[in-house]
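Novice: Structural data only, the sequence is not supplied:
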């Protein structure tokens, strides 16, 4: 690690890092370009939205941690976004996740809290709404997960001592509802948004039996693996791989002089990607997406009224996918079908704000990640 530049700023001040103004990709020659030493045994690793190591000017997440002599994470760590907001905390011991792990909302309140033991989820894990009120309590054992308690968004306890009906806000305006008996899923479970069903699944004594997307066809689309994930979107194993990108695209400079609150999608942006994926999957226009391979990047604007505008391919993607411009109206239709956002604000006033989407196309799958770019000039 000798010879690396030491960050002159304090670790939480990532939003103040001077970044390149160019949006053209930059090369990453070695992993040494993706972290900075900030103490005798303390480093900051820079990750993109997909948890690949990148240069600081390209980073979405920053992990402040310590390394063992062998080069593994050790002791406590904290992860921040570019706005210097704390997102995750946890700890490692003997190369494994150990102890209390937490995820936080952007308002600072706890979103998820629980323990790892010997690299596995263990014991009670508590989930909370953005208001700080409890959402549900899950119990992790060696081979199973149990639902102990649950509360709806109004604060009413709907599952008690492992029995009742779960009806919780599950991401971006998506509600998950189903019967809980003896702490496991039973019967029909549904996921819906704005009163429209997204998928329906059947369970028997906690075991997944079948599932289907309603779709627009006469016969619903069936699938063989449950779509239900009760919480963590962040796989803490991804940063442990130390994989780095060959190139990365620098972020625009942060506007620190005028604090901006980015747009929000139904009070919680954490499930925008999943909601968009499900919209694409159900759309008859989305066939063209499933026929492509590689990564395509889009930008769009949430205007002062919270309406999505100006969906377009980035310059780099337009050059590579000039034959596939039909994807733009497909994405435009999918984004519009999500409904309006709460607009970004500066000094309490709504402003137009630029967002970006990265669509990873693999065989039979679509991976979607989005990020905040900044207010429009």
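Specialist: Here it is on my side, so go on. Quick caveat: nothing in here was measured; it's all calculated off a predicted structure.
Novice: Could you use CA atoms for every contact and neighbour count after this?
Specialist: OK.
Novice: Could you tell me how many residues sit around residue 227?
Specialist: Here the count is done by other CA atoms under 10 Å, and residue 227 has 13 residues near it.
Novice: so who does it touch?
Specialist: Applying CA atoms under 8 Å, 6 or more residues apart in numbering to residue 227 gives no contacts.
Novice: tell me the SS of it?
Specialist: Local secondary structure at residue 227 is given as coil here, using DSSP: H, G, I helix; E, B strand; the rest coil.
Novice: And the one 3 residues further on, by the same measure?
Specialist: Secondary structure state of residue 230, per three-state DSSP, is coil.
Novice: how would you label the spatially closest residue to residue 224 that is not a sequence neighbour: helix, strand or coil?
Specialist: The shortest distance from residue 224 to any non-neighbouring residue, by CA to CA, 6 or more residues apart in numbering, is to residue 210 (6.1 Å). For residue 210, the assignment made with three-state DSSP gives strand.
Novice: how far away is residue 210 from residue 176?
Specialist: 16 Å (CA to CA, to the nearest Å).
Novice: Between these two, which is the more surrounded one?
Specialist: residue 176 (20 against 16).
Novice: residues in contact with the more buried one?
Specialist: Per CA under 8 Å, 6+ apart, neighbours of residue 176: 166, 167, 168, 169, 170, 189, 190, 191, 192.
Novice: so where do the strands sit in the stretch 1-150 of the chain?
Specialist: Listed in chain order, the strands found in the stretch 1-150 of the chain under DSSP state E, counting those that start in this stretch are 26-27, 35-37, 42-47, 61-67, 73-81, 86-93, 96-97, 99-104, 110-117, 120-128, 134-140, 145-151.
Novice: what do you get for the stretch 201-350 of the chain?
Specialist: Using DSSP E, counting those that start in this stretch, strands in the stretch 201-350 of the chain cover 207-213, 221-223, 247-248, 260-261, 294-302, 308-313, 344-346, 349-351.
Novice: looking at those, which is closest to residue 151?
Specialist: strand 207-213 (22.7 Å; CA to CA).
Novice: buried ones in stretch 178-188?
Specialist: 178, 179, 180, 181, 183, 184, 185, 186, 187, 188 (16 or more other CA atoms under 10 Å).
Novice: Kindly report the same for stretch 242-251.
Specialist: Across stretch 242-251, burial judged by 16+ other CA under 10 Å covers 244, 245, 248, 249, 250, 251.
Novice: can you list those residues in CSV and add distance to residue 299?
Specialist: What follows is these, written out as CSV (distance: CA to CA, whole Å):
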residue, distance to residue 299
244, 24
245, 21
248, 16
249, 14
250, 15
251, 13
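Novice: adding another structure so you can compare the two:
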């Protein structure tokens, strides 16, 4: 009897352990499903509600960076919004209205400030702006009028913050500060552009300035234009000229078009502010001249100690490359980042430890290393 009892006890224990394993796996799958981000949901009358951050990237509906909710129809065949839509902020106030037809923007698009004043109005035809677009200050007074004609953009009228009209009928002096969006390692908040407008186009010499807190500004470079066409520029920060493309931005940044790409971001400050992307580009550039054809690649892990001011205090490779010289280059590249977004907890910035992980591959044609799927995990803050 004792042998049978022992056999049955083993059977029962095996059964219980199997049940426990199955239950644990089921619970893990359930948790994974629960943690899956919700980027959009179906609502009444065939409408869909989309969740965006301030730059119109899809984010989870419960993400702290969600700032916009769009209600409208989406055509899966056209891969486009379809018909009228309304965008709301987190307080339920309307921030944008517009319309899509045959997969393209059509009709009047109107943007609103949170106080209800009109921000800007633009008319689209077959996806392209046409005619006069108007931009206002938050108090509703006019800031700028821009003409879209034959694929060209012309500044018609411009009023500065003191309500003085500086550009009239396409001619005059222009000075405007554009908010710096996302991460920049120099910490400036705005870029100010100033120069002359002639027949609606930039003309002659234009100066650029980086604007910091308390309106402190530093010279950042210049560009030259002839008959409205860019001819040359100089980047004071990098100390080098450029000739291909102008960096000049006339008017405020408009992000709503990004919604059409249906691209998402994870709910982290590093994703939201594009710091992860910046770090990937910095790493790629640092290894651009390294022949990696025989390098063993995989997952790397680096531990960084960042203080509350955004300065790097300590750095250690946890899991690197077999070649020590590559690890040295890796550390050098990360150390070259002058400013890190510090962690935030309990209403203040804090010292924290960052775990940086990234997958690495070798491009078969260029023989260069490429970093991707980079993640930053903060130990104590967000």
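Specialist: That came through fine. As the structure is a computational prediction, the values presented were derived from the model and not from experiment.
Novice: Which one of the strands of the stretch 1-150 of the first structure lies nearest to residue 329 of the first structure?
Specialist: strand 26-27 (29.4 Å).
Novice: mean shift between that closest one and the second structure?
Specialist: Once fitted to the second structure, strand 26-27 of the first structure is off its aligned match by 5.0 Å on average (mean CA distance after the TM-score superposition for the first structure).
Novice: Please compute how far that strand lies from its chain's middle.
Specialist: Relative to its chain's centre, strand 26-27 of the first structure lies at 25 Å (CA atoms, centre = their mean, to the nearest Å).
Novice: ok, residues contacting it?
Specialist: 246, 247, 248, 249, 250.
Novice: and what of stretch 119-136 of the second structure?
Specialist: 101, 104-113, 118, 137-138, 140, 142-149.
Novice: What is the neighbour count of the closest residue in space to residue 195 of the second structure that isn't next to it in sequence?
Specialist: Of all residues not flanking residue 195 of the second structure in the chain, residue 206 sits nearest, at 4.5 Å (CA to CA, 6+ apart). A count of neighbours around residue 206 of the second structure, defined by other CA under 10 Å, yields 20.
Novice: Likewise for residue 24 of the second structure?
Specialist: Neighbourhood size, residue 24 of the second structure [other CA under 10 Å]: 12.
Novice: and what of residue 62 of the second structure?
Specialist: Residue 62 of the second structure has 12 neighbours, counted by other CA under 10 Å.
Novice: Show me what it aligns to in the first structure.
Specialist: Under the alignment defined by TM-score structural alignment, residue 62 of the second structure corresponds to residue 57 in the first structure.
Novice: So its match sits against residue 251, correct?
Specialist: Yes. Between residue 57 of the first structure and residue 251 there is a contact at 6.0 Å, judged by CA atoms under 8 Å.
Novice: Kindly reformat the contacts of residue 176 of the first structure as CSV containing distance to residue 33 of the first structure.
Specialist: Shown next, in CSV, are the contacts of residue 176 of the first structure (distance: CA to CA, whole Å):
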residue, distance to residue 33 of the first structure
166, 47
167, 46
168, 43
169, 40
170, 38
189, 47
190, 46
191, 43
192, 44
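Novice: Just give me the closest of the residues you listed to residue 47 of the first structure.
Specialist: residue 170 (26.1 Å).
Novice: any idea what that closest one aligns with in the second structure?
Specialist: Under TM-score structural alignment, residue 170 of the first structure pairs with residue 178 in the second structure.
Novice: and what of residue 199 of the first structure?
Specialist: So, by TM-score structural alignment, residue 199 of the first structure is matched to residue 221.
Novice: Would you agree its match falls within a strand?
Specialist: Yes. Assessed with three-state DSSP, residue 221 of the second structure lies in a strand.
Novice: Could you pull up the residues touching it?
Specialist: Listed by CA under 8 Å, 6+ apart, the contact set of residue 221 of the second structure reads 207, 208, 209, 233, 234, 235, 236, 237.
Novice: tell me which element the second one is part of?
Specialist: Residue 208 of the second structure belongs to strand 201-211 when assigned by DSSP states H and E.
Novice: what's that strand packed up against?
Specialist: Contact partners of strand 201-211 of the second structure among helices and strands, from 3 or more CA pairs under 8 Å, 6 or more residues apart in numbering; DSSP states H and E: strand 152-159, strand 190-198, strand 217-226.
Novice: mind listing the helices for the stretch 251-377 of the first structure?
Specialist: 272-282, 287-290, 315-320, 327-337 (DSSP state H, counting those that start in this stretch).
Novice: Determine which of those approaches residue 35 of the first structure most closely.
Specialist: helix 315-320 (26.2 Å).
Novice: List the buried residues for the closest one?
Specialist: Those would be 317, 318, for helix 315-320 of the first structure by 16+ other CA under 10 Å.
Novice: Next: stretch 296-307 of the first structure.
Specialist: Result for stretch 296-307 of the first structure [16+ other CA under 10 Å]: buried residues 296, 297, 298, 299, 300, 301, 302, 303, 304, 306, 307.
Novice: so which pair among those is furthest apart in space?
Specialist: 296 and 304 (26.5 Å).
Novice: follow-up on the earlier one: looking for the alignment partner of the residue nearest to residue 195 of the second structure in the first structure.
Specialist: Residue 206 of the second structure maps onto residue 189 in the first structure, by TM-score structural alignment.
Novice: That match and residue 223 of the first structure, how far apart?
Specialist: Counting by CA to CA, the gap from residue 189 of the first structure to residue 223 of the first structure is 14 Å.
Novice: likewise residue 113 of the first structure?
Specialist: 31 Å.
Novice: which of the two has more neighbours?
Specialist: When residue 113 of the first structure and residue 223 are compared on other CA under 10 Å, the one with more neighbours turns out to be residue 113, at 19 against 12.
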